[in-house]
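> Sharing a model prediction with you, sequence too.
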Amino acid sequence: MTEGRRYSIRGRVQGVYFRAATREQALALGLVGQARNCPDGRVEAQAWGEASALDALGRWLWQGPPMARVEEVREAPAEGPAPEGFRIA
């Protein structure tokens, strides 16, 4: 069953390839969605797919790409229909 989740990631997550790495990881897990930078320095990601793949993405977000320093990952249900592909905004 497909479900959606929204992730809010805080720390040193902008300017370190975080959105693109999130896209690569999500696609490798068979997920669709998007990732965007927020004005307050966070990265927000939304993903849709199987629960086990969403769990794996959530675990990966705590690490991120090598230059990232993740301090917090918050997770909540994502609303709306699943998009096609994975977009970086």
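Ah, there it is.
> From now on I want contacts and neighbour counts done on CA atoms only, so please keep to that.
Noted.
> Where is the longest strand in this protein?
Counting by DSSP state E, the longest strand found in the chain is strand 2-12.
> Which elements pack onto the one helix or strand Ala26 maps to?
Using DSSP states H and E, Ala26 sits in helix 18-28. Helix 18-28 makes packing contacts with strand 32-37, strand 43-50, helix 51-61, strand 86-88 when contacts are defined by 3 or more C-alpha pairs under 8 Å, 6 or more residues apart in numbering; DSSP states H and E.
> okay, now the one to match up with it:
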Amino acid sequence: MNVSYIAHISGRVQGVYFRASSQQKAIDYGLSGYARNLADGDVEVLLCGEQGKIDEMLDWLSHGPEQAEVTSIQHKQIPWQEHSFFSIG
């Protein structure tokens, strides 16, 4: 069953290839959605796909790429959103 989640990641997550790394991981997991910077310095990630793969992606997002310093991640399931690929905004 396909589901969608929205996640907000805080910490040193901008300027450290967080979005590009998230895109590559999402593609590896077969997920669609997006990653975008927010004005407050956080990153927002939309994940659409299989629950198990989203769980793995959320686990990865809790630490992110090597240069990142994630201090918190908040996520929740949202109504299904159809996306054909994973984009960077």
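Structure received. All figures in this text were calculated on a predicted structure; none of them were measured in a lab.
> Now the TM-score, please.
In this superposition the chains share a TM-score of 0.96, using TM-score structural alignment, normalised by the length of structure 1; 89 aligned residues with a C-alpha RMSD of 0.9 Å.
> Quick one: residues contacting the residue nearest to the spatial centre of structure 2.
Centroid check for structure 2 by C-alpha atoms, centre = their mean gives Val45 as the closest residue, at 3.5 Å. Applying C-alpha atoms under 8 Å, 6 or more residues apart in numbering to Val45 of structure 2 gives the contacts Ile6, Ala7, His8, Ile9, Gly33, Tyr34, Ala35, Arg36.
> And for Gln23 of structure 2?
Gln23 of structure 2 is in contact with Tyr34, Ala35, Phe86, Ser87, Ile88, counting by C-alpha under 8 Å, 6+ apart.
> Can you tell me the closest non-neighbouring residue to the last one?
Excluding the flanking residues, the one nearest Ile88 of structure 2 by C-alpha to C-alpha, 6 or more residues apart in numbering is Ala35, at 5.0 Å.
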